[in-house]
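K.L.:
Just need the structure, nothing else, for what follows:
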Amino acid sequence: MYHCRLNAEKSIINLALYVSFFPQLIAGPIERARDLLPQFNQLKLRFSQEAIYWITLGFFKKMVVADNLAPFVEKIFNPDIQVGAVDYLWGMYAFAIQVYADFSGYSDIALGVALLLGVRLHQNFRQPYFASSFQEFWRRWHISLSFWLRDYVYFALGGSQSKRTLFTYRNLLLTMLVGGLWHGASWTFVLWGALHGALLITERPWLGATIHYPALRFLKQCWVFHWVALAFVIFRAKSVSQAIEILRQIGEGIGQIVGAFDLETFPKVGCFFAVVLGLLDWGQKKQWFIPTASNNGWRYWLRFGILTGLFWAIMFFGVFRGAQFIYFQF
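P.N.:
Take a look at the predicted model:
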């Protein structure tokens, strides 16, 4: 409204609904008034295939993937429990998948519930672990927060408009520090934001380079994913000292091709369905079964088969007494 992009809302009911719209209220996506308010004038209950798709996918991510990985992650990051170096390495991967499945699962459920009410929210995650740069990762991870930080912090600081490259680097670093502090007043969040700022700065001179070979693109995706996963260790740790110790143990675990770990607590179900989630993300990236696609042809039946499989996975392998969503604490 300040920039005259939207007329002042005269309906107190619509304004109250915007402030309290429950599907996206607790953990996002962060919706702007210009996108949400106009839709409140056309509210209508709609039972659509797309809504069922997002709700089912969201519950699968949360109950089958995230909640089956949660006990193992809790054990790894418990400072009172000592585990082997290989366990810490597996724990790094497990939490990277857990936090993605947990948070994107909530966002998918919110998107589906809003569609049932006739409101379309923005997709908050777009296969972030397939990103081939850290800039692309932040365009795919918690998209609404990334755009908010870009518009209200990065651009407010000057963005990349300055002719001095160091000013652009300063703006990137400060923006990511604010993003870290947004999660809480802890040094671990500050370090997490600082590391992502440093990664964005380091890659910036080479962002324009084109990768012609799929194998090289895959290697770059692996590079980005592993740095993001390492950063999540700092994010998840209860203190900086614990994060440093876990990272040291991970370094030792990498050097052990075969290591001993506790098979009894190893999240076999969670790991299996994490692979399934990766295949689903890959199929979505290829637009093989996007919910807005035509209902005719093989895409319809593929989508129907996937929804059926996800439903039974939830019924048989879902954790019905799992923990609350991770991002409810932020």
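
K.L.:
switch to C-alpha atoms for all contacts and neighbour counts from now on
P.N.:
OK.

K.L.:
Tell me where the longest helix sits in the chain.
P.N.:
Scanning the chain for the longest helix, with DSSP state H as the assignment, gives helix 85-116.

K.L.:
If you count contacts, what does that one end up packed against?
P.N.:
Judged by 3 or more Cα pairs under 8 Å, 6 or more residues apart in numbering; DSSP states H and E, helix 85-116 is in contact with helix 49-59, helix 67-76, helix 214-236, helix 240-254.

K.L.:
out of the ones you listed, which comes closest to Arg140?
P.N.:
For Arg140, the closest of these is helix 214-236, at 12.6 Å, according to Cα to Cα.

K.L.:
For the closest one, list every residue counted as buried.
P.N.:
By 16 or more other Cα atoms under 10 Å, the buried positions in helix 214-236 come out as 217, 220-222, 224-226, 228-236.

K.L.:
Distance from the chain centre to the longest helix of the chain, please.
P.N.:
Offset of helix 85-116 from its chain centre (Cα atoms, centre = their mean, to the nearest Å): 7 Å.

K.L.:
And stretch 239-258, by the same measure?
P.N.:
Centre to centre, stretch against its chain (Cα atoms, centre = their mean), the figure for stretch 239-258 is 24 Å.

K.L.:
Residues contacting that stretch, please?
P.N.:
When contacts are defined by Cα atoms under 8 Å, 6 or more residues apart in numbering, stretch 239-258 is touched by residues 79, 84-89, 187-188, 230, 233-234, 237, 259.

K.L.:
Which PyMOL command selects the buried ones in the residues you listed?
P.N.:
Written as a PyMOL command, the selection of buried residues from the contacts of stretch 239-258, which uses 16+ other Cα under 10 Å, is:
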select buried, resi 84+85+86+87+88+89+187+188+230+233+234+237
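
K.L.:
another one to check against the first:
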Amino acid sequence: RLKRYRNLMLTMLLGGLWHGAGWTFVVWGGLHGLYLSLNHAWKHLSSRLFPRPILPRPLAAALGWSITFLAVVVGWVFFRAADFDAARLMLEGMAGLNGVALPNALAARLGGLWSVLSGIGVTTYLGGGSQFIFTWLWVLTLLPIALIMPNTQEIMRHAEPGLLLHSPTEANEIRPLRAATAALAWQPRLRWALLIGFIGALGVLSMTRVSEFLYFQF
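P.N.:
All right, here's what the predicted structure looks like:
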């Protein structure tokens, strides 16, 4: 078991170096190796410490998803940051250590609510509220898509993909809202042929655009 954790760490550290020759990439890989090791260790220990589930399955899944999401977001800061100082500034901002601020144009329209917000330390910055609102509308629109819509493994569930870890019934117990998207699973039907053909045509037409190879410096 210790060898598994060692191999996970080494693999993810090497994966970090493969993505870029910088210490931030090493930390990014190391964090993901640590996350995977903790996940395997928790699965092993929890099955012994708690033979019976202590939380309902949907609640446990939601808690696990939240912890995973937070951990991965922190890890990707180091992938994106140019150096450790930049990563520190990003993490401080994400944690709210620099305070919370709203565009002054938006604050002016909040009326009495702004008095409450300013009383708990919310400040303003010079700017209009349209970009702020537009950004959060994107978040609120895309978040349900990310949480509810099926991923590629679930779309191909009838083709027995190698990475589908749960049966459709188990997956629906873990994420009940995804049961409503079961009809989106791939089937050898005309509508799927038309959709894939359309996406393929878009891909071919977009090949005329000039784009830089993502890993050209790696």
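
K.L.:
what TM-score do we get after superposing?
P.N.:
Here the TM-score of the superposed chains, computed with TM-score structural alignment, normalised by the length of the second structure as the reference length, equals 0.52; 147 aligned residues with a Cα RMSD of 4.0 Å.

K.L.:
Format the contacts of stretch 239-258 of the first structure as CSV; extra columns: distance to Val19 of the first structure.
P.N.:
Rendered in CSV, the data for the contacts of stretch 239-258 of the first structure read as follows (distance: Cα to Cα, whole Å):
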residue, distance to Val19 of the first structure
Pro79, 39
Gly84, 47
Ala85, 47
Val86, 46
Asp87, 44
Tyr88, 41
Leu89, 42
Trp187, 31
Thr188, 31
Leu230, 36
Val233, 34
Ile234, 33
Ala237, 33
Gly259, 51
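
K.L.:
which stretches of the second structure form helices?
P.N.:
For the second structure, helices defined by DSSP H occupy the ranges 2-19, 23-49, 57-80, 84-94, 104-107, 112-119, 130-148, 152-155, 168-174, 190-205.

K.L.:
Can you tell me, leaving aside adjacent residues, what's nearest to the equivalent of Leu173 of the first structure over in the second structure?
P.N.:
With TM-score structural alignment as the matching criterion, the partner of Leu173 of the first structure in the second structure is Met9. Counting by Cα to Cα, 6 or more residues apart in numbering, Met9 of the second structure lies nearest to Gly33, which is 4.4 Å off, once chain neighbours are set aside.

K.L.:
What is the equivalent residue in the first structure for that neighbour?
P.N.:
Structural correspondence for Gly33 of the second structure with respect to the first structure (TM-score structural alignment): Gly197.

K.L.:
show me the contacts for its match.
P.N.:
If you count contacts by Cα under 8 Å, 6+ apart, Gly197 of the first structure has them with Leu172, Leu173, Leu174, Thr175, Met176, Leu177.

K.L.:
contacting residues around the second one?
P.N.:
Spelled out, that is Leu173 of the first structure. Taking Cα under 8 Å, 6+ apart, we find Leu173 of the first structure in contact with Gly193, Ala194, Gly197, Ala198, Ile201.

K.L.:
The last one against Leu166, yeah?
P.N.:
No: the pair Ile201 of the first structure / Leu166 is not scored as a contact, 9.6 Å apart, by Cα atoms under 8 Å.

K.L.:
Who has more neighbours out of the two?
P.N.:
Neighbour count, other Cα atoms under 10 Å: between Ile201 of the first structure and Leu166, Ile201 has more, with 19 against 12.

K.L.:
one step back: indicate which one of the helices and strands packed on helix 85-116 of the first structure is closest to Ser294 of the first structure.
P.N.:
Using Cα to Cα as the measure, helix 49-59 is the one of these that comes nearest Ser294 of the first structure, at 11.3 Å.

K.L.:
now that closest one and helix 85-116, what's the angle there?
P.N.:
Note on geometry: by axes from the mean of the first three to the mean of the last three Cα atoms, to 10 degrees, helix 49-59 of the first structure and helix 85-116 are set 150 degrees apart in direction.

K.L.:
so where is helix 49-59 of the first structure in the second structure?
P.N.:
Using TM-score structural alignment, there is no partner range for helix 49-59 of the first structure in the second structure.

K.L.:
what's the offset of that helix from the middle of its chain?
P.N.:
The chain centroid and the centroid of helix 49-59 of the first structure are separated by 17 Å, computed with Cα atoms, centre = their mean.

K.L.:
Can you name the residues in contact with that helix?
P.N.:
Around helix 49-59 of the first structure, the neighbours that count as contacts under Cα under 8 Å, 6+ apart are 104-113, 115-116, 291-292, 307, 310-311, 314.

K.L.:
Now list the buried members of those.
P.N.:
The buried subset of the contacts of helix 49-59 of the first structure (16+ other Cα under 10 Å) comprises 104-113, 115-116, 291, 307, 310-311, 314.

K.L.:
State the pair within the contacts of stretch 239-258 of the first structure that is farthest apart.
P.N.:
So, those by Cα to Cα: farthest apart are Trp187 and Gly259, at 31.8 Å.

K.L.:
Might you report the residue contacts of the residue nearest to Leu195 of the first structure when sequence neighbours are not counted?
P.N.:
With sequence-adjacent residues excluded and distances taken as Cα to Cα, 6+ apart, Leu195 of the first structure is closest to Ala231, at 7.0 Å. Ala231 of the first structure sits next to Trp192, Leu195, His196 when contact means Cα under 8 Å, 6+ apart.
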